[in-house]
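Peer 1: Give me coordinates for this.
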Amino acid sequence: MPRSSPHLPVAARVNRVMLSVCLALLPGVIASYWFFGWGVLANLALASATAVASETLMLAIRRRPIRKFLLDGSALVTGLLIGLSIPPYAPWWLVVFGASFALIFGKHLYGGLGYNPFNPAMLGFVVLLIAFPAEMSAWVNPSADLDQTRLTAYSQGRIGLEELDGLTAATPLDHVKTELSRQQTSQEAAASMASGPVAGFAWDWINLAFLAGGLWLLLRGIIRWQIPVGFLAGLGLMTLLFWLGDADRHPGLLHHWFSGATMLGAFFIATDPVSASTTPRGRLYYGLGIGVLVYIIRSFGGYPDAVAFAVLLMNICVPLIDHYTPTRTYGTGPRQP
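Peer 2: Next up is the predicted model:
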């Protein structure tokens, strides 16, 4: 028997979308583990467990069905994004605080999934970055022989940052920014760090892995192309503009595209379906705005990476963007001026 009309596609269920995002993160997780070791997996496990526990607690307090909302997978995705954003081997309490803040203050105090105006993972990350800048900048050196005993002691809070001398190193973004402030050229700054094929040892491969996962999400229709394309285009246009003006003072396109959290931000963070713009043109403008802000903060602000700040700033603009980029209502003509 033929199905009756209307033949409209059914939107993907939340848990299937979240499962797809988790699977798409796997290449980046594997690459991060390859270069940074077990600390990556420890962060992911602790952040995910804390996120799920915080979700359970808040659902119980709010008298919402726990099983139904836990199985949608949104808390797990938030925990994974927090775990990937925090430096490996960070003290355990840092991971717990960031993940719990993201779920409690970034999600449930606004009413839960679908009501939060800000990306919960980035809200938790920014709070950590502002409150604990030293711990949040202690990335281990992927090219060094890691002393697992000292790293374990640091992650358990038994020793401080001063005990990790020689095991930590600046990220490519931080290193280049520091060297530029010392009046070196961008070429000299890049040559003075352990470089990889594109933008810096380890980080280029990690970004390529997240790019692969993001492209898989696009092919499956889990995310729309406008936000990642707008993000990378906005960042790329700003980079080319300043690079063409003065290549000695401003690193090139590949440095910005394949350093830091660029690909993770473009495909997994900025595309959050709740806090991002919801109209086709609006998503493109939203992505462009994030890319432009990332470049401005990276180049002229106080933080070497800027994805979290850029996403949160554009989250504020989403109601305005959606208001001025409406889609045509089905069955009606163009809106009259």
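
Peer 1: C-alpha only now, for contacts and for neighbours.
Peer 2: Noted.

Peer 1: contact partners of stretch 18-36?
Peer 2: Stretch 18-36 has contacts (C-alpha atoms under 8 Å, 6 or more residues apart in numbering) with 39-41, 72-74, 77, 84, 88, 140-142, 202, 205-210, 212-214, 216-217, 222, 268.

Peer 1: Those, buried ones only, as a ChimeraX selection?
Peer 2: In ChimeraX, this line selects whichever of the contacts of stretch 18-36 come out buried by 16 or more other C-alpha atoms under 10 Å:
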select :39,40,41,72,73,74,77,84,88,140,141,142,202,205,206,207,208,209,210,212,213,214,216,217,222,268
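
Peer 1: Just the ones of the contacts of stretch 18-36 in helices?
Peer 2: 39-41, 74, 77, 84, 205-210, 212-214, 216-217 (DSSP state H).

Peer 1: Now the one helix or strand Leu26 maps to: buried residues?
Peer 2: Secondary structure assignment for Leu26, by DSSP states H and E: helix 14-36. Neighbour counts over helix 14-36 (16+ other C-alpha under 10 Å) mark 17-22, 24-25, 27-33, 35-36 as buried.

Peer 1: Ends of stretch 127-137, what's the gap?
Peer 2: End-to-end distance of stretch 127-137: 14 Å, with C-alpha to C-alpha, to the nearest Å as the criterion.

Peer 1: for comparison, sequence B:
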Amino acid sequence: MRDVLIALLPAGLASLVFFGWRAVWLIGVCVGAAVLTEYLAAQFFKKKNYLNDCSAVVTGVLLAFVLPPSLPLWMAALGAVFAILLVKELFGGLGHNIFNPALGGRAFLLASFPVWLTTWTRPFDAVTTATPLALAKSGQLLDAVSRATVQASAAGQAVNYWDLFLGNVAGSLGETSALALLLGAAYLLYRQVIDWRIPLGYLGTVALFMFFAHENVAFHLLAGGLLLGAFFMATDYTTSPMTRRGKWIFAIGCGILTSVIRLWGGYPEGVCYSILIMNMFVPLLDRLDEAKSK
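Peer 2: Have a look, this model is predicted:
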């Protein structure tokens, strides 16, 4: 968990640069609410060593990273309480939860406050705008397979690949900077905290799917929360398979669902729901591999 927090530092610093002190407040509220909820739940269920693993802190940071920077702080706190209490503790605590707590908290907030969860601000000036994926979904982004710039027809905006790579685009707090996320991912891979099969299978599936669908592969890999989800959400030990074959199936399933939702769903981003849906199949994947090994 401490390695994960270290790996999330670059994305946290990028969010501070692009969205200002609002990023600090949002992360602080999510972490504070998550830790407090875990403490109170531990007291109620009479559990010991409830904060030593830092899992509540990781959940709080990840939840903040998948929320719009302009989200009211009380909503962020409510999402953290839901993530810890309902998604994690009521299933038995760390190691027993079926769904990723941070993504569960985000899904709850999206269902409860859809307008706030789909209101985005532009970096630096906090002007309301659409995300690159939302512009693409609405047909306001022109095809840019062979060009260095993705031109947006709305309000004279221009989203180029350099901005997508650095993070100078609208989006959730910690998902915009591909550079920061890749730095954190490299640290996790170097420390062997995560298995390379899940992010490779996830990103590779999305890339192949978009290629055969004649979509802009680079755009879909860089835009939205795909990198954050592939390296920091889908690789969660508790909610991902334990076997190699299970990891590949899980990752490919996440990639297919993400691509289908992005291309044909009513929602421009599919990472959150794709991982949560595949979380449900993890016990089955583990049991099937366990049965075949006997």
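
Peer 1: Distance check, the aligned residue in the first structure for Ser55 of the second structure against Tyr295 of the first structure.
Peer 2: Here Ser55 of the second structure is matched to Ser74 in the first structure, going by TM-score structural alignment. Distance, Ser74 of the first structure to Tyr295 of the first structure, by C-alpha to C-alpha: 29 Å.

Peer 1: Also Ala138 of the first structure?
Peer 2: 22 Å.

Peer 1: the helices in the stretch 151-294 of the second structure, which residues?
Peer 2: Under the criterion DSSP state H, counting those that start in this stretch, helices of the stretch 151-294 of the second structure are mapped to 161-166, 178-190, 197-212, 217-222, 226-228, 244-264, 271-279, 282-293.

Peer 1: And the first one, what does it pack against?
Peer 2: Using 3 or more C-alpha pairs under 8 Å, 6 or more residues apart in numbering; DSSP states H and E as the contact definition, the elements that helix 161-166 of the second structure packs against are helix 178-190, helix 217-222.

Peer 1: Now tabulate those in CSV and tack on distance to Asp236 of the second structure.
Peer 2: Formatted as CSV, these follow (distance: least, C-alpha to C-alpha, whole Å):
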stretch, distance to Asp236 of the second structure
helix 178-190, 12
helix 217-222, 20
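
Peer 1: Out of those helices, which is closest to Gly105 of the second structure?
Peer 2: Closest approach to Gly105 of the second structure among those is made by helix 178-190 (21.0 Å; C-alpha to C-alpha).

Peer 1: That closest one maps to which residues in the first structure?
Peer 2: Under TM-score structural alignment, helix 178-190 of the second structure corresponds to residues 207-219 of the first structure.

Peer 1: how about Tyr33 of the first structure, what's its partner in the second structure?
Peer 2: Applying TM-score structural alignment, one finds that Tyr33 of the first structure aligns to Leu16 in the second structure.

Peer 1: Check the spacing between its match and Gly167 of the second structure real quick.
Peer 2: Counting by C-alpha to C-alpha, the gap from Leu16 of the second structure to Gly167 of the second structure is 11 Å.

Peer 1: Leu232 of the first structure and Gly287 of the first structure, how far apart?
Peer 2: 8 Å.

Peer 1: How about Lys68 of the first structure?
Peer 2: Separation of Lys68 of the first structure from Gly287 of the first structure (C-alpha to C-alpha) stands at 32 Å.

Peer 1: can you give me the strands in the stretch 1-150 of the second structure?
Peer 2: Using DSSP state E, counting those that start in this stretch, the strands of the stretch 1-150 of the second structure run over 120-121, 128-129, 149-151.

Peer 1: Can you tell me which of those is packed in deepest?
Peer 2: Neighbour counts (mean count of other C-alpha atoms under 10 Å) averaged over each of the strands of the stretch 1-150 of the second structure peak at strand 120-121, with a mean of 23.

Peer 1: sorry, back to before: give me the contact list for the match of helix 178-190 of the second structure.
Peer 2: So stretch 207-219 of the first structure is in contact with 20-21, 23-28, 31, 223-225, 258-264, 267-268, going by C-alpha under 8 Å, 6+ apart.

Peer 1: and if you look at stretch 107-118 of the second structure?
Peer 2: By C-alpha under 8 Å, 6+ apart, stretch 107-118 of the second structure touches Leu67, Pro68, Leu71, Met75, Gly79, Phe82, Cys272, Tyr273.

Peer 1: gap between the two ends of that stretch?
Peer 2: Note: stretch 107-118 of the second structure ends 12 Å apart using C-alpha to C-alpha.

Peer 1: do the same with stretch 259-266 of the first structure
Peer 2: Start-to-end, stretch 259-266 of the first structure (C-alpha to C-alpha) is 12 Å.

Peer 1: Leu173 of the first structure corresponds to which position in the second structure?
Peer 2: By TM-score structural alignment, Leu173 of the first structure lines up with Leu133.

Peer 1: just Arg283 of the first structure next, same as before
Peer 2: Match for Arg283 of the first structure (TM-score structural alignment): Lys247.

Peer 1: separation between that match and Arg197 of the second structure?
Peer 2: Separation of Lys247 of the second structure from Arg197 of the second structure (C-alpha to C-alpha): 7 Å.

Peer 1: And these two? Which one has more around it.
Peer 2: In this view Lys247 of the second structure and Arg197 are compared by other C-alpha atoms under 10 Å, and Lys247 has more residues nearby, 25 against 17.

Peer 1: Let me know whether the more buried one touches Pro241 as I believe.
Peer 2: Yes. With contact defined as C-alpha atoms under 8 Å, Lys247 of the second structure and Pro241 form a contacting pair (5.4 Å).

Peer 1: Quick check: the residue nearest the centre of the first structure vs Phe118 of the first structure, distance?
Peer 2: For the first structure, Gly265 is the residue whose C-alpha lies nearest the centre (C-alpha atoms, centre = their mean; 3.8 Å). To Phe118 of the first structure, Gly265 of the first structure is 14 Å away according to C-alpha to C-alpha.

Peer 1: and what of Leu232 of the first structure?
Peer 2: From Leu232 of the first structure to Phe118 of the first structure the distance is 21 Å (C-alpha to C-alpha).

Peer 1: Also Gly124 of the first structure?
Peer 2: With C-alpha to C-alpha as the criterion, Gly124 of the first structure and Phe118 of the first structure are 10 Å apart.

Peer 1: Quickly list what's touching both of these two.
Peer 2: Joint contacts of Gly124 of the first structure and Phe118 (C-alpha under 8 Å, 6+ apart) are Gly106.
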